[in-house]
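Q: structure for this input, please:
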Amino acid sequence: MNELISKLKELNVGNVKENERLANHTTIKIGGPADIFVEPSSVENLQKTMELIRQYNVPWRAIGRGSNLLVSDRGIEGIVIKLGSGLDQFELNGTELTVDSGYSLVALATSISKKGLSGLEFASGIPGSVGGAVYMNAGAHGSDISRILSKALVLFENGELEWLSNDEMEFSYRTSVLQKKRPGVVVRAVFQLTEGDRESIQAEMKKNKDYRKVTQPWNLPCAGSIFRNPLPNYAGQLIEEAGLKGYSIGGAKISEMHGNFIVNNGGATAEDVLNLIQFVKDKIYESKQIKMETEVEIIGRK
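A: Predicted coordinates:
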């Protein structure tokens, strides 16, 4: 590991740290250390980082703004690549939007709305990055990334950059091909938007944002929706009907605002959250015979 760290620093790929606590990089403020933490300062430096990962044969994981993630208390083995500063530009050509993976989804939706372009209204309250949103087909308010994505530039482990079309991304509910079949890092995305009325677009975004403020506990550290909706049922409703709102284990608590959110009520560990997730799964299965599946991605050492 020491030799790899030296190489990363020698190549000046960006911000490189050892044993960086991932609680500093997740929205739920939980997570042990990454052996090596790299924030590449450009696409080229991301490629150099991936080349070294391949050379040294170390495990790796890419993250964005750290929403939808629960990182083990024991941290993550190998390299964690954070896509942020250095991969946060966008370019608009008519109604075609090309944007780097590290760009904030909320900031992007806000900027685009001011230009009278429609398509990103649903994203006005999603606290993630563009790369993470494409990776998991993020969505809300009846829409998702698959509705607007034309193609995505992906860096694969073998060092190749490849444009994947919407069809090739194999989108489904909160899922893409990158999660299991073809692990890779989203570098850039191209979205096809439509012209619309600026005031109407901004009003729709405000409505979506206001709805989130009164129904979801983003005033406390949380990871977003914990469970997938077992359609036609809704996870939050099932949890509320089971009387589990407000139930806590350690510092982890089921939000009283929304049953499908677990908040870090102070000093919560990943183990607290995992125990609470299992408790909910058991209770819902006992009462409804419905198997709950997690939407939040659980990563790191067991």
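
Q: when you work out contacts or count neighbours from here on, use the C-alpha atoms and nothing else.
A: Noted.

Q: and the helices in this structure, which stretches?
A: Secondary structure of the chain (DSSP state H): helices at 2-10, 43-56, 105-113, 130-136, 198-215, 235-241, 270-288.

Q: tell me what the fourth one is packed against?
A: Pointing back at helix 130-136 there. If contacts are counted by 3 or more Cα pairs under 8 Å, 6 or more residues apart in numbering; DSSP states H and E, helix 130-136 sits against strand 96-100, strand 184-192.

Q: may I see the ones you listed arranged in JSON lines, with mean neighbour count as well?
A: Output for those, formatted as JSON lines (neighbours: other Cα atoms under 10 Å):
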{"stretch": "strand 96-100", "mean neighbour count": "21"}
{"stretch": "strand 184-192", "mean neighbour count": "23"}
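
Q: can you list the ones you listed in JSON lines and add distance to Pro217?
A: Listed next are these as JSON lines, based on distance: least, Cα to Cα, whole Å:
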{"stretch": "strand 96-100", "distance to Pro217": "28"}
{"stretch": "strand 184-192", "distance to Pro217": "28"}
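
Q: run this one through as well so I can compare:
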Amino acid sequence: MNKDFVRACYREFDAACLFVDAPMRFHTTFRIGGPADLLFYPNNTEEVQKIIHMARTFNEPVTLLGNGSNILVRDGGVRGLVIRFSRKMAQIVREGTDVVVGAGALLRDVAVFAQKNALSGLEFACGIPGSIGGAVFMNAGAYDDEMKSVVASVKTVSAAGDIRLYAANELDFSYRHSIFHRCEQAICEIRLHLHEADAGCIMQTMEELNQRRRSKQPLSYPSAGSTFKRPPGYFAGTLIDQTGLKGLTVGGAQVSQKHAGFIINIGNATSQDVQQLIALIQQRVYARHEVQLTPELRIIGTL
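A: Have a look, this model is predicted:
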């Protein structure tokens, strides 16, 4: 990394928001990953705009990270700048039946805020362990609903450092996909359009969904959530289970005994362990069912 870029960042921003050689295993739910050259926690959209412009000036690559819940960071870490959206950009404000949210807010916190304000539409997200920025990027969903159904607009910062507002009809949402997969934009703020409902009924729905999640998913181990996308006409976890792969282990990575759709970190797993296990699962499921599984988690960084 360009040392002049690092020095410039320390001149422009609070040193408490900057971390050199930051181990990414502390910043992902998988608890896996080598160091980021420079990790930055922005306080607002203007700081995101400024540091992206600086990174471009110094020709440093930029990686965006929310809660790190759908990410596998390679063992070599991440070169350049990692912008980590966290509670410093997690404001949640009600505007009528809309809720305006900073990209770093956790989905579960937004769902609880909506429930307390008797606003419905985000119940499905109450147990998804990610930030709302990452959820928009992936069009995250659960229990037959997804972010597409509630997102009204998204404010971003482009790779050139320009602020842009995307309307809902520009977001190109589909299954685990948004326009941000093919354009370099830092998601900074999201407007959600919800509707009024009884707060007690909303709470009951959320409690039922959380109970279903606790009973079926391996929440006691680090993971990146569902490992594979749902293949058309099938469920990835069911195919893996039917192939007899529950408990299959490579190093510290294992196919969960509780839910075959999850790879879990049972102890000091490396990215290489996880990637080898993913490849084994894909090979064996295809050999048994002739269905190609595609990873849902994003793999970033260097070997």
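
Q: TM between them?
A: Here the superposed chains carry a TM-score of 0.98, computed using TM-score structural alignment, normalised by the length of the first structure; 301 aligned residues with a Cα RMSD of 0.9 Å.

Q: of the helices of the first structure, which is nearest Gly64 of the first structure?
A: Closest of the helices of the first structure to Gly64 of the first structure is helix 130-136, at 5.9 Å (criterion: Cα to Cα).

Q: after superposing, tell me the mean distance of the closest one to the second structure.
A: Its aligned residues in the second structure lie a mean 0.6 Å from helix 130-136 of the first structure after superposition (mean Cα distance after the TM-score superposition for the first structure).

Q: from the chain's centroid, how far away is that helix?
A: 6 Å (Cα atoms, centre = their mean, to the nearest Å).

Q: what residue in the second structure is paired with Met50 of the first structure?
A: Matched across to the second structure, Met50 of the first structure falls on Ile52, judged by TM-score structural alignment.

Q: which residues touch the closest residue to that match other than its chain neighbours?
A: Leaving aside its sequence neighbours, Ile52 of the second structure sits nearest to Gly161 (Cα to Cα, 6 or more residues apart in numbering; 5.8 Å). Taking Cα atoms under 8 Å, 6 or more residues apart in numbering, we find Gly161 of the second structure in contact with 49-50, 52-53.

Q: could you redo the last one with a cut-off of 6 Å?
A: By Cα atoms under 6 Å, 6 or more residues apart in numbering, Gly161 of the second structure lies in contact with 49, 52-53.

Q: who wins for most neighbours among these?
A: The most crowded member of those, judged by other Cα atoms under 10 Å, is Ile52 (24 neighbours).

Q: distance of that residue from Leu64 of the second structure?
A: Separation of Ile52 of the second structure from Leu64 of the second structure (Cα to Cα, to the nearest Å) stands at 11 Å.

Q: Phe113 of the second structure now?
A: For Phe113 of the second structure, the distance to Leu64 of the second structure - Cα to Cα - is 25 Å.

Q: around Gln91 of the second structure, count how many other residues there are.
A: Gln91 of the second structure has 15 neighbouring residues, counting by other Cα under 10 Å.

Q: oops, could you answer that again for His177 of the second structure instead?
A: Neighbours around His177 of the second structure, by other Cα under 10 Å: 18.

Q: now the aligned residue in the first structure for it, nearest residue through space, not along the chain?
A: In the first structure, the residue paired with His177 of the second structure is Thr175, using TM-score structural alignment. With sequence-adjacent residues excluded and distances taken as Cα to Cα, 6+ apart, Thr175 of the first structure is closest to Met136, at 4.7 Å.

Q: quick one: contacts for that neighbour?
A: Applying Cα under 6 Å, 6+ apart, the residues near Met136 of the first structure are 174-176.

Q: include distance to Ser287 of the first structure when you put those residues into a markdown table, please.
A: Output for the contacts of Met136 of the first structure, formatted as a markdown table (distance: Cα to Cα, whole Å):
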| residue | distance to Ser287 of the first structure |
| --- | --- |
| Arg174 | 26 |
| Thr175 | 28 |
| Ser176 | 32 |
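
Q: and which of those residues is nearest Gly259 of the first structure?
A: Arg174 (18.8 Å).

Q: burial of that closest one, as a residue count?
A: By the measure other Cα under 10 Å, the count of residues near Arg174 of the first structure is 19.

Q: surely it and Val134 touch.
A: No. The pair Arg174 of the first structure / Val134 is not scored as a contact, 9.2 Å apart, by Cα atoms under 6 Å.
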